[in-house]
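Asks: Predicted coordinates and the sequence they were generated for:
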Amino acid sequence: MERRSLIGAGLGAPAALAATGLAAPAIAQTMPELRWRMTSSFTRPLDITYGAGEFLAEKVAELTDGKFRITQYAAGELVPAFQAMDAVSGNSVEMASSAGLFFTGKDTALAFATTVPFMLNVRQQHAWLYQGGGAALLNEVFAKFNVHALQLGNTGNQMGGWFRREIRGVADLDGLKMRVAGLAGNVMAKCGVVPQQIAPGDIYPSLERGTIDAVEYIGPYDDAKLGFNKVARYYYYPGWGEGGAMFQVFVNRDRWRELPRAYRAALETASLAGSTWMLSQYDWKNVDALYRLAADGTQLRQFPNDVIDALYRAAQEVFAEQSAANPMFKQLLESQVAFRDRSYAYHQVADFAFDSMMLRLRRGR
């Protein structure tokens, strides 16, 4: 049943108020009409990542009876993809749909807003963010840039990336030019990779022209949509660098504090719903996309253990370096590590045990 049908069935039905001559509720009379702009770090063809912003705008309008309307603009229409946070910080736009890891050049602690290598899966991320104080810690970092951030989506575990040639050992990483975002790029650099920060809309041309040799983006659905399989044959897993990638909506901090409480609640509610929407989209669409890629000739490969082990050691070096240089990075890392290590004791006898059981039973059919 639609929301308006529910309202119509209750005490607040506008038609019933009009029929009885009663005034509209006070909240409807006093709430201001707001028209905000939201830039995105994503292009329109990326219907899930860009679509999350559209979802949020639609829900906020519904929750405020059209009083608070947000118009989203794709990357490049108002500002380039990687200038989204600057635009919000300076109040050129009120909001942006983006991801913290795009801005680790400003502060490496922003990586934790999205994902950190060898750290949390999607379930752990949500528990840490909403129940473990993660959101408050992250907003201490965002406040430095005059931004208030709300989670808007999670991709779930990502893939390890597309490569033009097979990766048989650590030596095959040496000199590889790879589009890879966030701290995963710092980690790979220690193993010889030359990381490239490229906006989503510019990745395919760079791969096609040979400017890069490999790319890590999200997963089967988006990767196929962007056509990476047309120019790179080998598709590697697991996504060691992104156990689950959280996205955000950035709000100018001054505008956030000026919002009526009801509008802030609408944004919080819509962003929470948008996070569930995005994860369910990827969990549904990645399945068919991977089957299609395999049928079209994509070679699915698992990273060799020695490659994973080398990347893990490199990650510990990066963590130590960043912790020494950035106290907030250290605090966020310690918070996530403590929760990760403790929560695995539970997941080992819960989700992991269930999935292992089901895989064994499926293999036996």
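Replies: Alright, I've got the coordinates.
Asks: alpha carbons only for contacts and neighbour counts from here, please
Replies: Will do.
Asks: For the stretch 51-200 of the chain, which segments are assigned as helices?
Replies: For the stretch 51-200 of the chain, the helices defined by DSSP state H, counting those that start in this stretch occupy 84-89, 122-131, 134-143, 183-189.
Asks: any idea which of those helices is most buried?
Replies: Across the helices of the stretch 51-200 of the chain, averaging neighbours per residue (mean count of other Cα atoms under 10 Å) puts helix 84-89 on top, at a mean of 25.
Asks: and the gap between Ala353 and Arg360?
Replies: Distance, Ala353 to Arg360, using Cα to Cα, to the nearest Å: 11 Å.
Asks: so what sits against both of the two?
Replies: Common contact partners of Ala353 and Arg360 (Cα atoms under 8 Å, 6 or more residues apart in numbering): none.
Asks: Run a quick neighbour tally on the spatially closest residue to Ala84 that is not a sequence neighbour.
Replies: With sequence-adjacent residues excluded and distances taken as Cα to Cα, 6 or more residues apart in numbering, Ala84 is closest to Ala96, at 6.0 Å. The number of residues packed near Ala96 is 31, by other Cα atoms under 10 Å.
Asks: how near is Ala96 to Glu258?
Replies: Taken as Cα to Cα, the span from Ala96 to Glu258 is 17 Å.
Asks: Just the residues contacting stretch 188-197, thanks.
Replies: When contacts are defined by Cα under 8 Å, 6+ apart, stretch 188-197 is touched by residues 170, 173-181, 185-186, 212, 310-311, 314.
Asks: Okay, one more to line up with it:
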Amino acid sequence: MSRRQFLKTAAVGAVASTGLAMPAIAQSTPPIKWRLTSSFPKSLDTIFGAAELFAKNIAEATDNNFQIQVFAAGELVPGLQAADAVTNRTVEMAHSAAYYYVGKDPTFALGTAAPFLLNSRMQNAWRYYGGGIDLMNEFYAKYNFIGLPGGNTGSQMGGWFRKEIKTVDDLKGLKMRIAGFAGQVLAKLGGVPQQLAGGDIYPALEKGTIDAAEWVGPYDDEKLGFVKVAPYYYYPGWWEGGAMLEFFINKDAYAELPKPYQAAVQSAAAMANVHMQAKYDAVNPAAIKRLAAGGAQLKPFPSEVMEACFKASNEIYAEVVAKNPGFKKIYDSITAFRGDQYLWFQISEYTYDTFMMVQQRKRAI
């Protein structure tokens, strides 16, 4: 018998012999096992890995008393039904992207990313210090779960195209794998949005069934080999200035947790949130170099296209705000926050980063 087990057994025996209650600290760390379903496959190691890191930190913080088993998309439920599984308490929690569920309510999009709103740093600031967590959880309460920030991809790429996009007219009739608000924007400009699972994108591009597709960014896109069938790699992904992932937790299950376990959940989620973008920022530079060397032609969207998409996005927002009070409440908070953030970023981040980028182009760094 190990020393730890001996002491634990001795303590239990001593308490039992005296008729006293177990110490409060022992009562506050009962063995609990949860299941977490991810909306992502294991091949997306950075995103899927955030859930694994979360579970690992929970176990370590509770001396392995609170264990969370992580399942990849499809192992328990399909990836796009993860939130439903949490609502119904089929599982206690999920790691997912809120905008997968815009079919239920467009407000879900605001939990992940929507065209021309916040970048990843602004999202964190809004969530943690701008009331964003409370606002989103007020909305999520209708679905019987809470959400905690659980990672961010950072600004995504604009996708892979079989032909160049030079004017807004080039979007007309364009069949693109893209969903959510961005798909509505594309449709408003004459495009044809398509919804395809990750594994179906490459063959659709290869056969010409679709003309373009967005996925994530260099590190994840490289794995799917899009450069072989759609060489034009556009940026930026204006519909996702920073895609935030979340841990959805069944409200009743969370309420039943001892307070120390609730604290561990919040801390582990915050750690996963930081680690995901840190890894993407570390691995994307090398991936974009490899893609360029392999034939990817990097192209910025023309200003004319960006302006048209911005205008169309605002028109769609106005339509949704007019008929969805819940969406309006959160959207108004985000846009007010965005105004102040970009005022500050122009003074701080933009001037510093622009200067350093000039130095890089001069090969001074």
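Replies: Arrived safely. Because the structure is predicted, anything quoted here is derived from the model rather than measured.
Asks: picking that back up, would you quantify the distance from the alignment partner in structure 2 of the residue nearest to Ala84 of structure 1 to Pro203 of structure 2?
Replies: Taking TM-score structural alignment, Ala96 of structure 1 has Ala94 as its aligned residue in structure 2. Remark: distance between Ala94 of structure 2 and Pro203 of structure 2 (Cα to Cα) = 30 Å.
Asks: and if you look at Asn88 of structure 2?
Replies: Distance, Asn88 of structure 2 to Pro203 of structure 2, by Cα to Cα: 35 Å.
Asks: same for the biggest helix by length in structure 2, what does it pack against?
Replies: Determined from DSSP state H, the single longest helix within structure 2 is helix 259-293. Helix 259-293 of structure 2 sits against helix 45-61, strand 145-152, helix 218-224, with contacts defined as 3 or more Cα pairs under 8 Å, 6 or more residues apart in numbering; DSSP states H and E.
Asks: give the contact list for the match of Ala96 of structure 1.
Replies: Ala94 of structure 2 makes contacts with Leu36, Thr37, Ser38, Ser39, Ala82, Ala83, Val86, Phe247, Phe248, Ile249, as judged by Cα under 8 Å, 6+ apart.
Asks: can I get those in TSV with distance to Thr335 of structure 2?
Replies: Listed next are these as TSV, based on distance: Cα to Cα, whole Å:
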residue	distance to Thr335 of structure 2
Leu36	32
Thr37	32
Ser38	30
Ser39	28
Ala82	29
Ala83	26
Val86	29
Phe247	24
Phe248	24
Ile249	27
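Asks: superposed on structure 1, where does the following helix or strand past the longest helix of structure 2 end up, distance-wise?
Replies: Counting by DSSP states H and E, the next helix or strand C-terminal to helix 259-293 of structure 2 is strand 297-300. Comparing strand 297-300 of structure 2 with its match in structure 1 after superposition yields a mean distance of 0.5 Å (mean Cα distance after the TM-score superposition for structure 1).
Asks: give me the stretch of structure 1 that the helix or strand following strand 297-300 of structure 2 matches.
Replies: Downstream of strand 297-300 of structure 2, the first helix or strand assigned by DSSP H and E is helix 303-323. On the basis of TM-score structural alignment, helix 303-323 of structure 2 is assigned to residues 305-325 in structure 1.
Asks: and the matching stretch, which residues are buried?
Replies: Val307, Ile308, Ala310, Leu311, Tyr312, Ala314, Ala315, Val318, Phe319, Gln322, Ser323 (16 or more other Cα atoms under 10 Å).
Asks: So of those, which two are at opposite extremes in space?
Replies: Pairwise distances across those peak at 24.2 Å for Val307 and Ser323 (criterion: Cα to Cα).
Asks: Of the helices of the stretch 51-200 of structure 1, give the one that comes closest to Ala113 of structure 1.
Replies: Going by Cα to Cα, the one of these nearest Ala113 of structure 1 is helix 134-143, 6.5 Å.
Asks: quick one: the closest one aligns where in structure 2?
Replies: Aligned using TM-score structural alignment, helix 134-143 of structure 1 spans residues 132-141 in structure 2.
Asks: what's the matching stretch in contact with?
Replies: Residues outside stretch 132-141 of structure 2 that contact it (Cα under 8 Å, 6+ apart) are Gly111, Trp126, Arg127, Phe145, Ile146, Gly147, Leu148, Lys251, Gly326, Ile330.
Asks: No more questions from me, cheers.
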